[in-house]
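Visitor: just to be clear, the model below is a prediction. Sequence and coordinates:
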Amino acid sequence: MVLPAAAEPLRVATWHVEMQRRGPGLLLRDILAGEDPDVAAVVDVIAHVSPDILLLTGFDWDLKLAAARALETRLATAGAGYPHLFALPSNAGLATGLDMDGDGRTGGPRDAQGYGWFAGQGAMVLLSRLPIDSVKVRDFSDLLWADLAWGRPPMVDGQPFPSPQAQAALRLSSTGHWDVPVILPDGGRLHLLCFAATTPVFDGPEDANGLRNHDEIALWSVYLDGGLGPPPEDAVVVMGNANLDTSDGEGRQTAIRDLIGHARLQDPRPHSAGGTEAAVAQGGANTGHAGDPALDTADWSDDPAPGNLRVSYVLPDRALTVTDAGVFWPVAGAPLRPLVEGEGLPRHRLVWVDLDVPG
């Protein structure tokens, strides 16, 4: 793949905003009311960083994208409009009618295709200033985990966990896996490989969540290797919440290491001074960690485990030129510090990468 010499700057970002509510329509209500500090902080952060393309994870989905459109209206008012919105129905909260976690009951949030109290809770939405080629979108969200030859669904005593029926019905994606092409200024395409993986904890010795997290991340390596049909010939960017650190915390870390090390991808290593400061100033948030705290994207310092971790990623194609990258995490005393501290504000940080794309 050879890109033209002429290029234009493009800022691509992802953020796990934790804007999920306990019932359908409540997020829309809160955005429209204009009184929630977490909504205001999200708007202010996005307006400040001003990415051209932004994948929000942990954002409630609704059929007409009413909540996403309400947020975009707030952003436009703040000078950061996004004329193109995209989201597909999510596996999060999608009812199965089966006992999916082996607790002997049905109808709970862990009995859905992906954790959620209602359909679309904690889903994904893509905001873009570039047009989206919706006709060429590929959605892998309905792939059944047990049907994937390379997948490793959990087994206990040689039997599918929690039951053959449940495992046969379970999709790999806990939220979604999308290949979304956006149209570049020169008419070419940039493929955004968007996802949000389940957490690798909150399970039992069968390691159901750990195995699923591994395979959700591995799906993109399989796709880029041609295992799900021809991969994009155009440049790609893998982006989203992998819920997995490369070296610290729980989970099967080979998955994210293999993805970062894929021959088609590069790791710009977005960083912040705030992440480094938090590891030192908050009394052991990263005690025993091997990773660089400057790369952390989630502030879990208020919990003795797992500490602050790098869990959100933007991994561009090696054919693209990276000019800058960062994590929005202001240090203490900085003017924008209040946007990342305070009760109810997201614990995750926005991750951005600046690219040169064909102009």
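Guide: Done, it's in.
Visitor: hey, let's count contacts and neighbours off CA atoms from now on
Guide: Will do.
Visitor: nearest residue to I132 other than its sequence neighbours?
Guide: Excluding its sequence neighbours, the residue lying closest to I132 (C-alpha to C-alpha, 6 or more residues apart in numbering) is V182, at 4.4 Å.
Visitor: doesn't that neighbour lie inside a strand?
Guide: Yes. Assignment of V182 by DSSP: H, G, I helix; E, B strand; the rest coil places it within a strand.
Visitor: I'd guessed it sits against V135; true?
Guide: No. Here V182 does not reach V135: they are 10.8 Å apart, not a contact under C-alpha atoms under 8 Å.
Visitor: who has more neighbours out of the two?
Guide: More neighbours surround V182 than the other of V182 and V135, with 23 against 8 (other C-alpha atoms under 10 Å).
Visitor: give the contact list for the more buried one.
Guide: By C-alpha atoms under 8 Å, 6 or more residues apart in numbering, the contact list for V182 reads L130, P131, I132, D133, R189, L190, H191, L192.
Visitor: and with 7 Å instead?
Guide: Shown in contact with V182 (C-alpha atoms under 7 Å, 6 or more residues apart in numbering): L130, P131, I132, D133, R189, L190, H191.
Visitor: please compare the first structure with the one that follows:
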Amino acid sequence: MRRTWLLPALALAAGVLTTPTAQATGGHTVRFATFNASLNRGTAGQLVTDLSTPDNAQARKVAEVIQRNRPDVLLINEFDYAPQAVDLFRRNYLEHGQNGARPVDYPYAFIAPSNTGVPTGFDLDRDGSTTTGNDAHGFGLFEGQYGLLVLSRYPIDTRGARTFQHFLWKDMPNAMLPDDPATAAPKDWYSPEILDVLRLSSKSHWDLPVRIGRDTVHFLVSHPTPPTFDGAEDRNGTRNNDEIRFWADYTTPARGRYIYDDKGRRGGLSPSADFVIAGDNNSDPLDGDSVPGAIDRLLHAPRVVETHPGSQGGVLAARTQGGANATHRGNPYFDTADFADTAPGNLRVDYVLPSRGLWPLRGAVYWPTDALARLNDASDHHLVWEDVLVSRR
């Protein structure tokens, strides 16, 4: 049996599926992963078309990467919001072994609308038009482009799920709103009329409770906007900073009181709740174009445990490509995205971060250097995983 949950119109079907472990008590080792798989397409409906047959070359590579890493709970960034595509990807790709890799089955899936391509009606980039992708709540050529998908071997408690697609940027206390460089006034790139509608999340932020035996782990996922493709006002950089900050506030006791979800429920995560934060945050601790310290706010949040997955592939790529990589301060062992030798070079932007109370065991960035290096062009990002021990305390 396979379950895919959509928003709006969530429903928890009756019955219980067997979890991946038979033990109802004791610890479970669970592999959480994030993968910006670049399964976005240039036109609405194209992803469904591409996945309708089992022979799309890029989708086969993405599926093989997943099969060779076998995460239990997986966030896929840049999967267009196309609910029909979820089953097509599972049935035509993941459940068929790719090039000798074993098939993988995900009985549970969660997909929901994205802010990408949703028009605001305003000229956000001041180019004289209100109808381009830059004028949407999140950049997109159509609604749902570059969306999110979560696949899981464990049940997702959809009744307890929270989404934050509609949270307004201005409602974050001390939001880092962009300045108009032509004026002396602070935070004035956007008019009050724009701020009354402009959402914080460029895609969405989701809190998905995953039931692992008798435990629950909240899978907190998002994909903040790249801090580039703007001007001196840095509207994307400042937004990237605050999208990252959202999870830091949400998971810090008393700091998330201002937050409200799409159903109107207020407040952050319970201080006793276990969580794993995952996603392409588009922010490197030392290099790249994000606001200085943007990702550090999350990495150093009180309840977050920073993990350091890495790969020799990242080291080899930086050495071979040179260019901007040669000037980086960060260790290329931790890079997760291959942006080649031109600016900004390869960066660490994809993260899997468990909470205190969970035990990170080991992790890696999947950047092979052997014969499987043929999979490295499946996406410009690499799958990042972390094995976490979930144990009742």
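Guide: Structure's in. What do you need? These numbers come from a predicted model, not from an experiment.
Visitor: how alike are these chains, TM-score-wise?
Guide: The TM-score (TM-score structural alignment, normalised by the length of structure 1) is 0.93; 347 aligned residues with a C-alpha RMSD of 1.6 Å.
Visitor: from R303 of structure 2, how far out is the counterpart of the residue nearest to I132 of structure 1 in structure 2?
Guide: Aligning on TM-score structural alignment places V182 of structure 1 opposite V210 in structure 2. Remark: distance between V210 of structure 2 and R303 of structure 2 (C-alpha to C-alpha, to the nearest Å) = 19 Å.
Visitor: again, but for M176 of structure 2
Guide: Applying C-alpha to C-alpha, the value for M176 of structure 2 to R303 of structure 2 is 23 Å.
Visitor: likewise G322 of structure 2?
Guide: For G322 of structure 2, the distance to R303 of structure 2 - C-alpha to C-alpha - is 37 Å.
Visitor: which one of those two is surrounded by more residues?
Guide: Neighbours of G322 of structure 2 and R303, each counted by other C-alpha under 10 Å, are more numerous for R303; the result is 20 against 16.
Visitor: my guess is the more buried one contacts L358, does it?
Guide: No. The criterion here is C-alpha atoms under 7 Å, and R303 of structure 2 misses it with L358 at 10.5 Å.
Visitor: and the closest residue to L345 of structure 1 other than its chain neighbours, which of the three is it?
Guide: Taking C-alpha to C-alpha, 6+ apart as the measure, L345 of structure 1 lies nearest to D38, with 4.8 Å between them; neighbours along the chain are not counted. Secondary structure, three-state DSSP: D38 of structure 1 is helix.
Visitor: for I295 of structure 2, same thing?
Guide: helix.
Visitor: what count of nearby residues applies to it?
Guide: For I295 of structure 2, the neighbour count with other C-alpha under 10 Å is 25.
Visitor: that one pairs with which position in structure 1?
Guide: With the correspondence set by TM-score structural alignment, I295 of structure 2 lines up against I256 in structure 1.
Visitor: how about A68 of structure 1, secondary structure?
Guide: helix.
Visitor: what does T225 of structure 2 give?
Guide: Here T225 of structure 2 takes the coil state, with states given by three-state DSSP.
Visitor: and the gap between the residue in structure 1 that it lines up against and L71 of structure 1?
Guide: For T225 of structure 2, the aligned residue in structure 1 is T198 (criterion: TM-score structural alignment). Distance of T198 of structure 1 to L71 of structure 1, computed by C-alpha to C-alpha: 25 Å.
Visitor: between the two, which one's more packed in?
Guide: Comparing T198 of structure 1 with L71 by other C-alpha under 10 Å, the one with more neighbours is T198, at 25 against 22.
Visitor: surely the more buried one meets L172?
Guide: No. T198 of structure 1 is beyond contact range of L172, at 9.9 Å (criterion: C-alpha under 7 Å).
Visitor: just checking, E206 of structure 1 touches Q159?
Guide: No. In this structure E206 of structure 1 lies outside contact range of Q159 using C-alpha under 7 Å: 10.9 Å.
Visitor: quick one: stretch 54-66 of structure 2 aligns where in structure 1?
Guide: The alignment of stretch 54-66 of structure 2 onto structure 1 (TM-score structural alignment) spans residues 34-46.
Visitor: and the alignment partner in structure 1 of H166 of structure 2, what does it touch?
Guide: In structure 1, the residue matched to H166 of structure 2 (TM-score structural alignment) is D142. Listed by C-alpha under 7 Å, 6+ apart, the contact set of D142 of structure 1 reads R171.
Visitor: which stretch of helix or strand covers D142 of structure 1?
Guide: Using DSSP states H and E, D142 of structure 1 is not contained in any helix or strand.
Visitor: for the counterpart of N281 of structure 2 in structure 1, which non-adjacent residue is spatially closest?
Guide: Matched across to structure 1, N281 of structure 2 falls on A242, judged by TM-score structural alignment. Sequence neighbours aside, A197 is the residue nearest to A242 of structure 1 in space, at 5.1 Å (criterion: C-alpha to C-alpha, 6+ apart).
Visitor: so the one you found versus H214 of structure 1, what's the distance?
Guide: For A197 of structure 1, the distance to H214 of structure 1 (C-alpha to C-alpha) stands at 9 Å.
Visitor: then Q253 of structure 1?
Guide: Q253 of structure 1 sits 8 Å away from H214 of structure 1 when distances are taken as C-alpha to C-alpha.
Visitor: more neighbours: those two, which one.
Guide: H214 (25 against 18).
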